[in-house]
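J.: This is the structure alone, sequence omitted:
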């Protein structure tokens, strides 16, 4: 009797090997013919599209200023130049307080889908990664992508056992293209730093190095899938958080450039008019609770919670999607944040933050006592954390944290800025979904962080915490 043929699976069917979870970074120092040619192309495209927008502005004004026209021309150039520059546009769009308003507004369209690669190219990437024809791997595969972004696009599919799934496929040759762009940008930044003080002060080369490190990690699909799987496990670490999820990773169909996962149905969190029939305050509280637990308890936290990555599912749960950007604070800093929230929420004693900072080796020569330093911290942070989150301004929080760090000579980790940026997204959602909600005074958010203290405080205040 002939044995049944084994079901085709990819190389990560038993989980990714340790080597796959190592991020290999291409050096930024190389500048050869490919980078030189790319620099010329970038210069020509940026100048041409910006000049064209300026020249045609008088006849296509339509209420736009000259700055609006120049910005739109520049973004047109970004779209022509490809994924790296689309990501630059996304950065500008999500940092409107840093970049001029006309430019930030013009970059908003970089947040939308970009043109997909042809289905045949996506199929080739899948087949090269998983070692089998697409039609042998899946019961069905949709050649029309559900979404297309700068680095990858997403196709719907059905697994052999009937489960609906999606597969995220990197664009062909994306690694090489982005490495060339980043090398070109790095050398350009070095030249600009030599010529202009502004770029020296801004430390332009360091910005490119940071972008390079983040991009190299984002292009490792095994790392992204592993983070997503770990985050999903951490959500249920305390037996609650039933109202929050993230898609299950289907490792049988994952590879170096593809991630297959559970398909979910819903709509982005910022579709406010479509959510009026739901308890939106509870939705945002559940999402922030899980996110805060990930930041200060588990370690890895979602570092890109814009509305496209935060969905309300048809079954009422909130889902966090796309783990291409993940932050993780060192344990010493997680403890400092725990101390900060404990003081804000429970006892008002910020002196424990001073003790944490001293434990890092900072402020050791400060004449002030821990209690005196605690009062300084309280004066800087308590008014911000005690506000309605809808009124919290990201720039104020970040400046307060950085200001405290500078005062004591503390080098704040980059993830602290990432943490603050995500609070900025939640700030926008709270304005619409939970007006009057105060993050620093919501015991529910910290029930798993400070279980005994929260239970006692809730009893004192006569507050009934939600079941989940």
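T.: Happy to help now that I have it. Since the model is a prediction, treat every value here as computed from it, not as a measurement.

J.: From here on, just use CA atoms for contacts and neighbour counts.
T.: Will do.

J.: Tell me which residues of the lengthiest helix in the chain come out buried.
T.: Using DSSP state H to assign secondary structure, the helix with the most residues in the chain is helix 33-56. Of the residues in helix 33-56, 35, 38, 39, 42, 45, 46, 49, 50, 51, 53, 54 count as buried by neighbour count, 16 or more other Cα atoms under 10 Å.

J.: Same question for stretch 66-82.
T.: 66, 68-79, 81-82.

J.: who touches that stretch?
T.: 42, 45-46, 49-54, 57, 85-86, 89, 102-103, 106-107, 110, 150 (Cα atoms under 8 Å, 6 or more residues apart in numbering).

J.: and after the longest helix of the chain, which helix or strand comes next?
T.: Downstream of helix 33-56, the first helix or strand assigned by DSSP states H and E is helix 66-81.

J.: Pull the distance from that next one to the chain's centre.
T.: Between the centre of helix 66-81 and the centre of its chain there are 25 Å (Cα atoms, centre = their mean, to the nearest Å).

J.: by how many degrees do that helix and helix 33-56 diverge?
T.: 150 degrees (axes from the mean of the first three to the mean of the last three Cα atoms, to 10 degrees).

J.: Name all residues that make contact with residue 287.
T.: Going by Cα under 8 Å, 6+ apart, residue 287 touches 244, 318.

J.: buried set for the helix or strand that it is a member of?
T.: Using DSSP H and E, residue 287 sits within helix 280-293. Applying a neighbour-count criterion of 16+ other Cα under 10 Å, one finds 280-281, 283-293 buried in helix 280-293.

J.: Show me which residues of the helix or strand hosting residue 333 are buried.
T.: Residue 333 belongs to helix 331-342 when assigned by DSSP H and E. Judged by neighbour count using 16+ other Cα under 10 Å, the buried positions of helix 331-342 are 333, 334, 335, 336, 337, 338, 339, 340, 341, 342.

J.: Distance across stretch 270-281, terminal residue to terminal residue?
T.: 13 Å (Cα to Cα, to the nearest Å).

J.: Show me which residues of that stretch are buried.
T.: By neighbour count on 16+ other Cα under 10 Å, the buried set for stretch 270-281 is 270, 280, 281.

J.: Kindly report the same for stretch 118-132.
T.: Neighbour-count burial for stretch 118-132, counted by 16+ other Cα under 10 Å, picks out 122, 123, 125, 126, 127, 129, 130.

J.: what's the answer for stretch 418-433, then?
T.: 418-431, 433.

J.: same question, stretch 86-97
T.: Neighbour-count burial for stretch 86-97 flags 86, 87, 89, 90, 91, 92, 93, 94, 96 (criterion: 16+ other Cα under 10 Å).

J.: another one to put next to it:
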């Protein structure tokens, strides 16, 4: 609470603005429930509360929009009426006249854009709460876009983050009902995500990494970043012209096959998630473009998720248990994911059985599976690891996009196509090389200590009286096991190196 008081003293004006917006949208009583304001003003229209909350978050700007987007992924904690409403959060903002941001652009470029580029369009192409986009042409004739951070946005967002961190700490310490939402962990996640998005070089690096991951796929385009013009506040990238995947009719009119795009999108998202371990965190229609030749472009890469090899293996097991209709195997995976929740095995098995009964051995429709799956987790007190939540959200979003342009789309066919690539990835020399290196390190550590351990065991054995011969035999046995472990480990390393 002390931290919250300090933050409110420092950011009193912003706090007053937040409380004013909450009151305007009829959320005063909600703030009262978490310890801010008066809890006496009961809400007269609970049915519209999710919508009014979304509108208030949009009015408060990018910090709160991002917070709502993170909450929208927590179907394991909040109901579908909230997740569906928060899914609609957008960060549209009025377009600023270029003269209002000219100083920021010139500071980032080191010169006026009219001299830096062969041509520059001062009319904004698009605008959001965090940035504004303009078109330009390089001296070599290449068409580019400039993503320009709005001036003065960073101090406001930092003030928001201080207020939210103090509030989250106060809530976690005093409100048992809200504690299950892990508000402090969520505030920290929000701070990390926003500070990364504020630095446009982070988005540029994401684009470079994804482009490298997908270099072997000529049907996927990730815009090239022009680093000589880019910085923390300005990102210059290739301009990509295409059609949003929000209508099959529009794609057909542009000479693009919706089914081909659906197949490509499914293969792409599975490759990113299951093989590369790096994926677009928000592949909604506004962040995708369909190009001539049935190609797909990935845009707006500020949110890119990472998933470890272990989690990828667990997710493969999750999908395979659904496809084979095996609730016991699914329960094993759910037990691993909910290890910190201390949920009885019987409840895990009940949830697994219901998921398999609803979604097993049939079409794999993530946009239906994920909300239903998260509802079951919420009802049974299970939780999802945070690193998997964004992955499930990305899969569900892409599935919804592809189903819209190709009704009847089923991710199962893409899963079957991906199985060979997944197996090849698991057996690849690159993956085994990392495992072999870890084994070498561990065995060398054991090997370095083995002579000392064996010598100590021999000295102990020599000093043992006859009555303790059984203890000496145990020491000799342990020494033999150490030796056999070293030899066996060496054989495994040799085999791994031969395979590599």
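T.: Great, that's in hand. These numbers were taken from a predicted model, which means no experiment stands behind them.

J.: TM-score them against each other, please.
T.: For this chain pair, the superposition-based TM-score is 0.71 by TM-score structural alignment, normalised by the length of structure 1; 401 aligned residues with a Cα RMSD of 4.3 Å.

J.: before we move on, the earlier item: so can I have CSV of the buried residues of helix 33-56 of structure 1 showing distance to residue 443 of structure 1?
T.: CSV is the format used below for the buried residues of helix 33-56 of structure 1 (distance: Cα to Cα, whole Å):
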residue, distance to residue 443 of structure 1
35, 53
38, 53
39, 53
42, 51
45, 53
46, 51
49, 52
50, 51
51, 55
53, 52
54, 54
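
J.: Just give me the residue right at the centre of structure 1.
T.: For structure 1, the residue nearest the mean C-alpha position is residue 304 (1.8 Å; Cα atoms, centre = their mean).

J.: ok, back up a step: have a look at how far, on average, the helix holding residue 287 of structure 1 is from structure 2.
T.: Superposing on structure 2 and averaging over aligned pairs (mean Cα distance after the TM-score superposition for structure 1), helix 280-293 of structure 1 comes out at 1.6 Å.

J.: Which residues outside stretch 85-93 of structure 2 are in contact with it?
T.: Against stretch 85-93 of structure 2 from outside (Cα under 8 Å, 6+ apart): 50-51, 54, 58, 61-62, 65, 68-69, 71-72, 127-130.

J.: neighbours of residue 142 of structure 1, just the number please.
T.: By other Cα atoms under 10 Å, the residues close to residue 142 of structure 1 number 13.

J.: Now the residue mapped onto it from structure 2: closest residue in space, sequence neighbours ignored.
T.: Counting by TM-score structural alignment, residue 142 of structure 1 corresponds to residue 121 in structure 2. Once flanking residues are discounted, residue 121 of structure 2 sits nearest to residue 135: 5.5 Å by Cα to Cα, 6 or more residues apart in numbering.

J.: Now do the same for that neighbour: its match in structure 1.
T.: Using TM-score structural alignment, residue 135 of structure 2 lines up with residue 156 in structure 1.

J.: shouldn't its match be in contact with residue 147?
T.: No. Using Cα atoms under 8 Å, residue 156 of structure 1 makes no contact with residue 147, being 9.7 Å away.

J.: Looking at these two, which is more packed in?
T.: Between residue 156 of structure 1 and residue 147, counted using other Cα under 10 Å, the more crowded position is residue 156 (21 against 16).

J.: on that earlier part again, point out the ones among the buried residues of stretch 418-433 of structure 1 that are inside helices.
T.: Those of the buried residues of stretch 418-433 of structure 1 lying in helices (DSSP H): 418-431, 433.

J.: tell me which of those residues is nearest to residue 373 of structure 1?
T.: Proximity of those to residue 373 of structure 1 (Cα to Cα) peaks at residue 420, which lies at 22.5 Å.

J.: rewinding a little: most widely separated two among the ones in helices among the buried residues of stretch 418-433 of structure 1?
T.: The span of these, defined through Cα to Cα, is set by 418 and 433 at 22.7 Å.

J.: can you pull out the strands in structure 2?
T.: For structure 2, the strands defined by DSSP state E cover 119-120, 126-127, 131-137, 143-149, 220-221, 234-238, 278-280, 288-291, 295-298, 304-306.

J.: would CSV of those strands with distance to residue 373 of structure 2 be doable?
T.: What follows is these, written out as CSV (distance: least, Cα to Cα, whole Å):
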stretch, distance to residue 373 of structure 2
strand 119-120, 49
strand 126-127, 35
strand 131-137, 35
strand 143-149, 37
strand 220-221, 30
strand 234-238, 38
strand 278-280, 21
strand 288-291, 26
strand 295-298, 28
strand 304-306, 21
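
J.: Tell me which of these sits most buried.
T.: Per residue and on average, the most neighbours among those fall to strand 278-280, with a mean of 25 (mean count of other Cα atoms under 10 Å).

J.: That strand against structure 1, how far on average?
T.: Its aligned residues in structure 1 lie a mean 1.2 Å from strand 278-280 of structure 2 after superposition (mean Cα distance after the TM-score superposition for structure 1).

J.: Read off where that strand ends up in structure 1.
T.: Going by TM-score structural alignment, strand 278-280 of structure 2 sits over residues 300-302 in structure 1.

J.: How about stretch 451-463 of structure 2?
T.: Going by TM-score structural alignment, stretch 451-463 of structure 2 sits over no part of structure 1.

J.: Buried residues in that stretch, which are they?
T.: 453, 454, 457, 458, 461.

J.: Return the member of the residues you listed nearest to residue 480 of structure 2.
T.: Distances from residue 480 of structure 2 to the buried residues of stretch 451-463 of structure 2, taken by Cα to Cα, are shortest for residue 454, at 9.1 Å.

J.: how close does that closest one get to residue 481 of structure 2?
T.: 11 Å.

J.: residues in contact with stretch 307-315 of structure 2?
T.: Against stretch 307-315 of structure 2 from outside (Cα under 8 Å, 6+ apart): 273, 274, 275, 277, 278, 333, 387, 388, 391.
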